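Peer 1: sequence unknown, structure follows:
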């Protein structure tokens, strides 16, 4: 291995590590607030990249239908609850709240030529289609069983992921897609070539991590989410709406996943079921942070990315085994240092 190869492997490891860091932060965020291990986090990444590929091909993405059907299902659920409580006067508000985004997207996409749109608009449209899927899934799947054990929520997450994989196959087909890069520029660093696309991934990932830090540390709503994660009953007693906290956590999770899909789409070919491996590697990083520490999870994600990149060069056939083996010593450490009674409490 010479310096040029080492630089290329390091660049590739940091780029993929940045994506894993975003996935890991989303997993830690959702688990901290709702106790849900979101196995389907990687599906947001895959759906985002495939949605962007549909926009770039000049066609309406099938995820828009998924968003619309989900909004209808949540609306029916809310109207049923209002009918039980005899509060039918709030139905217009519920309809406006759930159908505004799908209606605006349908009207906008039906009135414009997608081929004439710039990449910036396609990015915004992709985020508008994929990001609302998180709160919809929370309201439909997780909120009714929010007080269940972590094991039940995990089983539910696995079932949801399997369902989303099947829906993804139906929406996008079995073919893989790679989106067009945002930039084809590159520059030389000594004897090594640095891709501007990889640098863009790193910068955007760092910016998102910084935005999350500012949100949780310097905004009232972010502090309310932290309070919910620390003590949900205490937060509820002081007026923090824990249901809204769950929806917000899932929205941030799906938004992070959508951004990750846009970043990784030009780098690698993604399929309808690519989200599972992405979730697993993000989960390895999240475990390194004990499913509680954002900095350790991000650091672990970059470690996973670098180890995976170097393993591709030295032992490509064992790279997945090497990466997933990393989680074992951390699980052992957590099992030895965690008090089961405190966890149950």
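Peer 2: Received, thanks. Predicted model only: the values in this text are computed from it and were never measured. Numbering: from 1, shown residues only.
Peer 1: contacts and neighbour counts: CA atoms only from here.
Peer 2: Will do.
Peer 1: Which parts of the stretch 51-200 of the chain are strands?
Peer 2: Ranges of strands in the stretch 51-200 of the chain, per DSSP state E, counting those that start in this stretch, are 186-189, 192-195.
Peer 1: what does the first one contact?
Peer 2: Outside of strand 186-189, the residues within contact range by CA atoms under 8 Å, 6 or more residues apart in numbering are 193-197.
Peer 1: Write a PyMOL command that selects only the buried members of the residues you listed.
Peer 2: Remark: buried members of the contacts of strand 186-189, expressed as a PyMOL selection using 16 or more other CA atoms under 10 Å:
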select buried, resi 194+195+196+197
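Peer 1: Let's have the strands of the stretch 51-200 of the chain in JSON lines, adding distance to residue 155.
Peer 2: JSON lines is the format used below for these (distance: least, CA to CA, whole Å):
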{"stretch": "strand 186-189", "distance to residue 155": "45"}
{"stretch": "strand 192-195", "distance to residue 155": "41"}
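Peer 1: So for residue 146, which of the ones you listed sits nearest?
Peer 2: strand 192-195 (44.2 Å; CA to CA).
Peer 1: count of neighbours near residue 69?
Peer 2: 14 (other CA atoms under 10 Å).
Peer 1: what's the distance between it and residue 43?
Peer 2: Distance of residue 69 to residue 43, given as CA to CA, to the nearest Å: 17 Å.
Peer 1: on that earlier part again, show me which of the contacts of strand 186-189 is closest to residue 29.
Peer 2: Distances from residue 29 to the contacts of strand 186-189, taken by CA to CA, are shortest for residue 197, at 27.2 Å.
Peer 1: In contact with that closest one, which residues?
Peer 2: Here residue 197 is in contact with 181-186 (CA under 8 Å, 6+ apart).
Peer 1: filter these to the buried ones?
Peer 2: With burial judged by 16+ other CA under 10 Å, the buried subset of the contacts of residue 197 is residue 181.
Peer 1: Ignoring the adjacent residues along the chain, who's closest to residue 324?
Peer 2: residue 284 (6.9 Å; CA to CA, 6 or more residues apart in numbering).
Peer 1: Grab the most central residue of this structure for me.
Peer 2: In the chain, the C-alpha nearest the mean C-alpha coordinate belongs to residue 257, at 2.7 Å (CA atoms, centre = their mean).
Peer 1: neighbours around residue 303, how many?
Peer 2: 22.
Peer 1: If you could redo that for residue 111, that was the one I meant.
Peer 2: Quick note: residue 111 (other CA under 10 Å) scores 9 neighbours.
Peer 1: Comparison target below:
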């Protein structure tokens, strides 16, 4: 292995690690706020990639139908629980879903600029996060963590099935944001890889500012530290859950848009991608954002170099990384019975 191969593998590892870091941050965020281990995080990645590729092919109406169905389901559930007419928020969401469905049918999607296609993709997927929280997790927010995990796994299975129904078994790949690259010594960095790394760094910086400087970010931090205390201070746990799921959907969809030009994705590809983000999240104990980001970046580098040395065992090597951290957490954490 010479220096040029090391640089090429490092480029691939940093690109993958940047995506895994974003997913690790979203997993830590959702878990710390809601106690939900978001197994379906990868489906947001798949939806983002497939929707972007579908728009460039002139067809992306399937996700609009899903958004409309989720909106109707949430409204019906709220109507059933409250035994009253839908509130203003329900009507606004219904209007939004219908308007977006109509817009996607009327616009010449294939001829739109790439930035507009990306914004439409985000407009489709981001609202699904709060909707899924309201439908699947809000009614059981106080349930045991194991119950929340079972529901999360079930939701993952449902979304994978819907993904197969909407997009089919064929893979999809979108056009790169720009051509060319940047030459550094003997290695030329692909422009799309630079887009991924730069966007990931900007988003991580934006999340830091959001949590440290904004009122809503501080509310999420307070909820993650002490849910009951935050509620007593007037912070709605329901709103915190919706916001955390919305951010997770945004990060997942953006990750899918970024990596769609680099690799062919299939209806079930998101699970493996998010699982590697989960390995990074576990390194931070599902609590620390910086350590989770560093751990996820390390996962990307290990995966890249494992592909060169032992491609048949790269997944085994990557997922074996989780074992030392689990053992360390088990030995250093005081165990206590959870409150019923």
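Peer 2: Nice, I can see it. Just so you know, these numbers come straight off a predicted model, no measurement behind them.
Peer 1: How alike are these chains, TM-score-wise?
Peer 2: Comparison of the two superposed chains (TM-score structural alignment, normalised by the length of structure 2) gives a TM-score of 0.97, and 340 aligned residues with a CA RMSD of 1.3 Å.
Peer 1: Counterpart of the residue nearest to residue 324 of structure 1 over in structure 2?
Peer 2: Matched by TM-score structural alignment, residue 284 of structure 1 corresponds to residue 279 in structure 2.
Peer 1: any idea how far residue 291 of structure 2 is from that match?
Peer 2: 11 Å.
Peer 1: Which of these two has more residues huddled nearby?
Peer 2: Legend: neighbour count by other CA under 10 Å for residue 279 of structure 2 and residue 291, higher for residue 279 (27 against 20).
Peer 1: SS state for residue 267 of structure 2?
Peer 2: Under DSSP: H, G, I helix; E, B strand; the rest coil, residue 267 of structure 2 falls in the coil class.
Peer 1: For it, give me its contacts.
Peer 2: Residue 267 of structure 2 touches 46, 160, 163-164, 167-171, counting by CA under 8 Å, 6+ apart.
Peer 1: And for residue 179 of structure 2?
Peer 2: 191-192.
Peer 1: Need the counterpart of it in structure 1.
Peer 2: Under the alignment (TM-score structural alignment), residue 179 of structure 2 maps onto residue 184.
Peer 1: what's the distance between the closest residue to residue 13 of structure 2 other than its chain neighbours and residue 12 of structure 2?
Peer 2: Among residues not flanking residue 13 of structure 2 along the chain, residue 301 sits closest, at 4.0 Å (CA to CA, 6+ apart). Distance of residue 301 of structure 2 to residue 12 of structure 2, given as CA to CA: 8 Å.
Peer 1: and what of residue 117 of structure 2?
Peer 2: 26 Å.
Peer 1: on that earlier part again, please identify which of the strands of the stretch 51-200 of structure 1 is closest to residue 321 of structure 1.
Peer 2: strand 192-195 (28.2 Å).
Peer 1: average distance between the closest one and structure 2?
Peer 2: Superposed on structure 2, strand 192-195 of structure 1 shows a mean distance of 1.1 Å to its aligned residues (mean CA distance after the TM-score superposition for structure 1).
Peer 1: tell me which strands and helices that strand is in contact with?
Peer 2: Applying 3 or more CA pairs under 8 Å, 6 or more residues apart in numbering; DSSP states H and E, one finds that strand 192-195 of structure 1 contacts helix 3-34, strand 186-189.
Peer 1: The longest one: how far from the chain's middle?
Peer 2: How far helix 3-34 of structure 1 lies from its chain's middle: 12 Å, per CA atoms, centre = their mean, to the nearest Å.
Peer 1: once aligned to structure 2, how far is it on average?
Peer 2: Mean deviation for helix 3-34 of structure 1: 0.4 Å (mean CA distance after the TM-score superposition for structure 1).
Peer 1: related to what we said a few turns ago, tell me the contacts of the residue nearest to the centre of structure 1?
Peer 2: Here residue 257 of structure 1 is in contact with 22-23, 26, 41-45, 48, 131 (CA under 8 Å, 6+ apart).
Peer 1: correct me, but residue 309 of structure 1 touches residue 15?
Peer 2: No - counting by CA atoms under 8 Å, residue 309 of structure 1 stays clear of residue 15, with 9.9 Å between them.
Peer 1: average gap between the helix or strand in which the residue nearest to residue 324 of structure 1 is found and structure 2?
Peer 2: In this assignment (DSSP states H and E), residue 284 of structure 1 forms part of helix 275-288. Aligned to structure 2 and superposed, helix 275-288 of structure 1 gives a mean residue distance of 0.7 Å (mean CA distance after the TM-score superposition for structure 1).
Peer 1: quick one: that helix to helix 3-34, angle?
Peer 2: 80 degrees (axes from the mean of the first three to the mean of the last three CA atoms, to 10 degrees).
Peer 1: Identify the residues contacting the closest residue to residue 181 of structure 1 other than its chain neighbours.
Peer 2: Once flanking residues are discounted, residue 181 of structure 1 sits nearest to residue 266: 4.8 Å by CA to CA, 6+ apart. Counting by CA under 8 Å, 6+ apart, residue 266 of structure 1 makes contact with 178-182.
Peer 1: how close does the nearest residue to residue 71 of structure 1 once chain neighbours are set aside get to residue 252 of structure 1?
Peer 2: In space, and not counting its chain neighbours, residue 71 of structure 1 is closest to residue 98: 5.6 Å by CA to CA, 6+ apart. Distance, residue 98 of structure 1 to residue 252 of structure 1, using CA to CA: 18 Å.
Peer 1: again with residue 218 of structure 1
Peer 2: 16 Å.
Peer 1: Kindly report the same for residue 329 of structure 1.
Peer 2: 30 Å.
Peer 1: got it, and residue 174 of structure 1?
Peer 2: 28 Å.
Peer 1: ok, now residue 72 of structure 1?
Peer 2: Distance of residue 72 of structure 1 to residue 252 of structure 1, given as CA to CA: 21 Å.
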